[in-house]
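K.L.:
this one's structure only:
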């Protein structure tokens, strides 16, 4: 347990030292929030779907958590390149504890960034229907972060260079985000697109946050959202631990 705590704390300290990373991580969510939230707001309202800022804010929060958590696997490649990973793996600690510590660290950083984006959304006019439901929304942030941090670790464990990781992430992350319903409602879609969006795990996380924030534009049941994320998080944590165990020094 000490190893898990130390590695978790190390990820937090790395994030805390990088103030430029914190500022840069808020740039893209702010762009989506301002350009889409205010730019497409009149069109969304004329279509009878309500306030677009209220709709898109959970999607922007989910995007921030997704990007931060899944790119935590990039830190694994940095550590491999500079030798820290080798020192960690030869320590008298099980690889399972190392993987759990790093995954929890990446997920915690992602949740912190998600909270920062939530604060920005509130400053720009987003209003949750019930403030008491914010802990439920944070719970969905945690599930999204754990799920994709484990996926990032699994992918990072099988790669040797950062170029390969970036290619895979660009091929994987953007479709996950755009098919999650972050920017458009998941109701009333065509048959093919409807089925594709249903296999996107981020769709259930964003839909769960919309439930928590009181948005009427929801596609699934709240219990289904939570169940899918919990099951997938457990599966990907097991898969990530197996992939991490196969790393060769």
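P.N.:
Looks like it arrived, so ask away. Note that the structure is a prediction, hence the values are computed from the model and not measured. Numbers count the residues shown, from 1 in each chain.
K.L.:
going forward, measure contacts between C-alpha atoms and count neighbours the same way
P.N.:
OK.
K.L.:
mind checking the SS state of the residue nearest the centre of the chain?
P.N.:
Nearest residue to the geometric centre of the chain (C-alpha atoms, centre = their mean): residue 66, 2.2 Å. Three-state assignment for residue 66 (DSSP: H, G, I helix; E, B strand; the rest coil): helix.
K.L.:
got it, and residue 182?
P.N.:
Secondary structure state of residue 182, per three-state DSSP, is coil.
K.L.:
that one contacts residue 60, correct?
P.N.:
Yes: at 6.9 Å, residue 182 counts as touching residue 60 under the criterion of C-alpha atoms under 8 Å.
K.L.:
which of these two has more neighbours?
P.N.:
Legend: neighbour count by other C-alpha atoms under 10 Å for residue 182 and residue 60, higher for residue 60 (27 against 24).
K.L.:
which SSE is that one in?
P.N.:
helix 52-70 (DSSP states H and E).
K.L.:
list the helices and strands that helix packs on?
P.N.:
helix 19-31, helix 37-39, helix 41-46, helix 95-123, helix 134-157, helix 162-178, helix 201-213 (3 or more C-alpha pairs under 8 Å, 6 or more residues apart in numbering; DSSP states H and E).
K.L.:
another one to put next to it:
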């Protein structure tokens, strides 16, 4: 008589992880297919990137000149990519809210998977979009007068992928906190504009008045801009140390993820 194998706890956990990962992948693939079916949105995103390249690399560079040892266009390139990553990331919350508004979210919750799969799937799909856009801008670095090594290019790409996750979680945190669609749209705008303008993306954050420096330091996007700038240009352009940038962004991601987990339930 042969013994019947008893499933172990480890085997059960492995199946749970596989099921969780598969659900996240399905949701991410669904969002990506939906974006591909909207070519107008993709074209407008590419046009926006080209606008940044032409205006800042050609226009402002001739007007402003150099910032330290680099051109103005090279100085703001990390900020431009950070703006793109944060903008696309926060808009993830609006996508989540639209799914909730039209009942798609309710249909997804019927599936026997943890509800946290839903927001994480959107984070993954946003990461794919931001990764492609960031890579396009990084490959255009020579146009901005900046030469990047293969290592700098790879690290910078990872930074902006991580940044997209942080701001996607911020957008999802807003979407799970604010239930009314119109109110959420206003909250997203009120959140984005101060972050973009007070991040030091298009100006030097050092030497500003003390009251403005305080707002810059409490701005989450400041640390994404600063981290990308130090990797691409050198630590002499940093506002704080690279370790502080990483710790702040990681702490924000964990905090937003924990808050979303509490709101969406199991």
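P.N.:
Nice, I can see it. Keep in mind that this is a model prediction, so the values were computed, not measured.
K.L.:
re earlier: to which residue of the second structure is the residue nearest to the centre of the first structure aligned?
P.N.:
Matched across to the second structure, residue 66 of the first structure falls on residue 86, judged by TM-score structural alignment.
K.L.:
quick one: residues contacting that match.
P.N.:
Contacts were defined as C-alpha atoms under 8 Å, 6 or more residues apart in numbering; by that measure residue 86 of the second structure touches 163-164, 167-168, 221.
K.L.:
change it to 7 Å
P.N.:
By C-alpha atoms under 7 Å, 6 or more residues apart in numbering, the contact list for residue 86 of the second structure reads 164, 167.
K.L.:
how much space separates it from residue 160 of the second structure?
P.N.:
Distance, residue 86 of the second structure to residue 160 of the second structure, by C-alpha to C-alpha, to the nearest Å: 9 Å.
K.L.:
quick one: contacts for residue 71 of the second structure?
P.N.:
61, 65, 145 are the contacts of residue 71 of the second structure under C-alpha under 7 Å, 6+ apart.
K.L.:
so where is stretch 171-184 of the first structure in the second structure?
P.N.:
Under TM-score structural alignment, the match for stretch 171-184 of the first structure is residues 190-203.
K.L.:
can you give me the buried ones in that stretch?
P.N.:
For stretch 190-203 of the second structure, the neighbour count (16 or more other C-alpha atoms under 10 Å) marks 192, 195-202 as buried.
K.L.:
got those residues as CSV, with distance to residue 225 of the second structure columns?
P.N.:
Conversion of these to CSV gives the following (distance: C-alpha to C-alpha, whole Å):
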residue, distance to residue 225 of the second structure
192, 14
195, 11
196, 10
197, 12
198, 11
199, 7
200, 7
201, 6
202, 10
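K.L.:
so of those, which two are at opposite extremes in space?
P.N.:
192 and 202 (15.1 Å; C-alpha to C-alpha).
K.L.:
so what does residue 8 of the first structure match up with in the second structure?
P.N.:
By TM-score structural alignment, residue 8 of the first structure lines up with residue 28 in the second structure.
K.L.:
its match: what secondary structure?
P.N.:
helix.
K.L.:
got the contact list for it?
P.N.:
121-122, 124-125.
K.L.:
across to the first structure, which of those residues hold up?
P.N.:
Contacts conserved in the first structure for these, using both residues aligned by TM-score structural alignment, their matches' C-alpha atoms under 7 Å: 121-122, 124-125.
K.L.:
what is the burial count for the equivalent of residue 223 of the second structure over in the first structure?
P.N.:
When the first structure is aligned by TM-score structural alignment, residue 223 of the second structure is paired with residue 204. By other C-alpha under 10 Å, 28 other residues sit near residue 204 of the first structure.
K.L.:
so which helix or strand takes in the residue nearest to residue 204 of the first structure when sequence neighbours are not counted?
P.N.:
With sequence-adjacent residues excluded and distances taken as C-alpha to C-alpha, 6 or more residues apart in numbering, residue 204 of the first structure is closest to residue 225, at 4.7 Å. Taking DSSP H and E as the criterion, residue 225 of the first structure maps to helix 222-245.
K.L.:
list the buried residues of that helix.
P.N.:
Across helix 222-245 of the first structure, burial judged by 16+ other C-alpha under 10 Å covers 222, 225-226, 229-230, 232-233, 236-245.
K.L.:
is it true that residue 226 of the second structure touches residue 241?
P.N.:
No: here residue 226 of the second structure lies out of contact with residue 241, judged by C-alpha atoms under 7 Å, at a distance of 8.8 Å.
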